[in-house]
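Student: Here you go, sequence then predicted model.
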Amino acid sequence: MAGYELHVISNGKLEEATFARIAGCIHPYVTAIHIREKEKPAEQVLRLIGAALAAGVPAERLYVNGHLSIAATVTLGGLHMAGSSPQLTSLHDMSNRALRTGVSVHGVNEARQREQEGADYLVFGHIYETGSKPGLPPRGLELLSEVTAEVSIPVIAIGGVTPERIRPVLEAGASGVAVMSGIWDAADPEQAVRAYANELTIKESKQR
């Protein structure tokens, strides 16, 4: 995808077989498939990882969200932590099997701090109104632009990002986008992920 990142984040609602089937279809088009399953214990998350690997998803494209015990024992593409997590420097020894470490942020100060702690990338949002954050006003493109101007690591924009909204998000300095319902809830997840990937590639080509 010519430098821009596409992260697809699990929605906590899919059965193991369905998750693995969709992950197996979409992985060629994405940077990362995040297994973000807040309600599931580590054992179930490990089963999801195993199912995705069996479906042909490369380990480096699987990111686990929040399960330090898994990141300490299984080599995956990344470990992603919530904004409320402890300093990343204190977690280093427990997460050194992950190739990248990312964290969610919601403002400029958080972004600066997490970069100083050693984050490899940040996820910032929500940018637009989204059904996953009902009643919460979006943080918008202006604040996204402020965040991207203050850090040198990639900032991935999340929240209500459709293929049609990719251009303004990238113009605000984002290094890519993260998507949840736009992929998993689509009638054809592979077609949906290709629409995102194509837009990211097109925008990169136009900037050359």
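Tutor: Now that the structure is in, tell me what you want to look at. Computed from a prediction, not measured in an experiment: that's the story for all the values here.
Student: use CA for all of it now, contacts and neighbours both
Tutor: Fine.
Student: can you give me how far stretch 122-135 is from the chain middle?
Tutor: Put simply, stretch 122-135 sits 13 Å off its chain's centre (Cα atoms, centre = their mean, to the nearest Å).
Student: Give me the distance between the two termini of it.
Tutor: 24 Å (Cα to Cα, to the nearest Å).
Student: who's in contact with it?
Tutor: 102-107, 111, 136-141, 144, 153-161, 178 (Cα atoms under 8 Å, 6 or more residues apart in numbering).
Student: swap in stretch 101-108?
Tutor: By Cα under 8 Å, 6+ apart, stretch 101-108 touches 78-83, 111, 114, 119-125, 143, 146-147, 150.
Student: returning to what we had before: show the buried residues in the contacts of stretch 122-135.
Tutor: Buried members of these, scored by 16 or more other Cα atoms under 10 Å, are 102-106, 111, 138-141, 144, 153-161, 178.
Student: So which of those belong to helices?
Tutor: Ala111, Gly140, Leu141, Leu144 (DSSP state H).
Student: so how far is Gly182 from the first one?
Tutor: With the distance defined as Cα to Cα, Ala111 ends up 26 Å from Gly182.
Student: ok, second structure coming up, stack it against the first:
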Amino acid sequence: MSSSRKHELHVITTGKQELSELAGILTHCPTGLIDVLHLREKQRGARELAQWYATLAPLLPESAIYINDRVDAALAAGAPGVQLGYTSLDARQSRRLLPAGVRIGCSVHSLEEAEQAAEAGADYVLYGHIFASGSKPGLEPRGLEALAAIVEACPLPVIAIGGMEPERMESVLATGCAGAAVLSSILLHPRPAEQIVRFREALDRTHHIPRRRFQ
């Protein structure tokens, strides 16, 4: 992450695109505006994920690429970060296996899970879904009030996910969270390069947004 940025932009792969399509999209995008690209491809094995990392890393020289769930793939690829879910090894177990300096994020859905992640030694948490999201059909969104409560109580940086759009960044960041994670709104958008710019501008424009009370 750029030292001049207060808020992080995480872009998460959709699981609906092949490597060639994703590489083609990123080739025409301002990838330097992305802080982290997550390889979230649950249907792919460790070897394939390591190949994805090797192919995409040259396309994102200014961004970190994290591998989701698979600590073995992250080790094989030499990835600088992993994102752990509820079926993954926990942060404490992962820390024993990973080299020093590898960043560990945990996907959480409650304050209890966020506190457990902090206790286990995670570096940040990804919390959601905040707004209604196509990737979570039929599930009630948790909303900004819940996000603000997590930010207030959790000692770790909190990245918001779920229904993120550039025009929502002001209200999202007013909770005090550390940034936003985006799936389809960038990688399935008809103009992904423009969307990356819009998100980056929105995140940077809200650099001085004061925190609001949501209760």
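Tutor: Received, thanks. All values derive from a computational prediction rather than experimental measurement.
Student: coming back round to it: for the ones in helices among the buried ones among the contacts of stretch 122-135 of the first structure, which one is nearest His27 of the first structure?
Tutor: Distance to His27 of the first structure, by Cα to Cα, is smallest for Leu144 among those, at 26.7 Å.
Student: residue boundaries of the helices in the second structure?
Tutor: Under DSSP H, the second structure gives helices at 19-27, 46-56, 71-77, 91-97, 111-120, 143-153, 169-173, 184-187, 192-205.
Student: Of those, which is nearest Arg5 of the second structure?
Tutor: Going by Cα to Cα, the one of those nearest Arg5 of the second structure is helix 192-205, 7.1 Å.
Student: Provide the aligned range in the first structure for the closest one.
Tutor: On the first structure, the counterpart of helix 192-205 of the second structure by TM-score structural alignment is residues 189-202.
Student: And that stretch against the second structure, how far off on average?
Tutor: Its matched residues in the second structure lie on average 0.5 Å from stretch 189-202 of the first structure after superposition (mean Cα distance after the TM-score superposition for the first structure).
Student: For the aligned residue in the first structure for Ile25 of the second structure, which non-adjacent residue is spatially closest?
Tutor: Under the alignment (TM-score structural alignment), Ile25 of the second structure maps onto Ile22 of the first structure. Spatial nearest neighbour of Ile22 of the first structure, excluding adjacent residues (Cα to Cα, 6 or more residues apart in numbering): Pro189 at 6.8 Å.
Student: Which residue range of the second structure does stretch 126-137 of the first structure align onto?
Tutor: Counting by TM-score structural alignment, stretch 126-137 of the first structure corresponds to 129-140 in the second structure.
Student: Oops, could you answer that again for stretch 168-179 of the first structure instead?
Tutor: Going by TM-score structural alignment: stretch 168-179 of the first structure matches residues 171-182.
Student: Endpoints of that stretch, how far apart?
Tutor: Note: stretch 171-182 of the second structure ends 16 Å apart using Cα to Cα.
Student: just stretch 149-169 of the second structure next, same as before
Tutor: For stretch 149-169 of the second structure, the end-to-end distance is 17 Å (Cα to Cα).
Student: what's the spacing between the residue nearest to Ile22 of the first structure and Gly140 of the first structure?
Tutor: Pro189 of the first structure is 26 Å from Gly140 of the first structure, by Cα to Cα.
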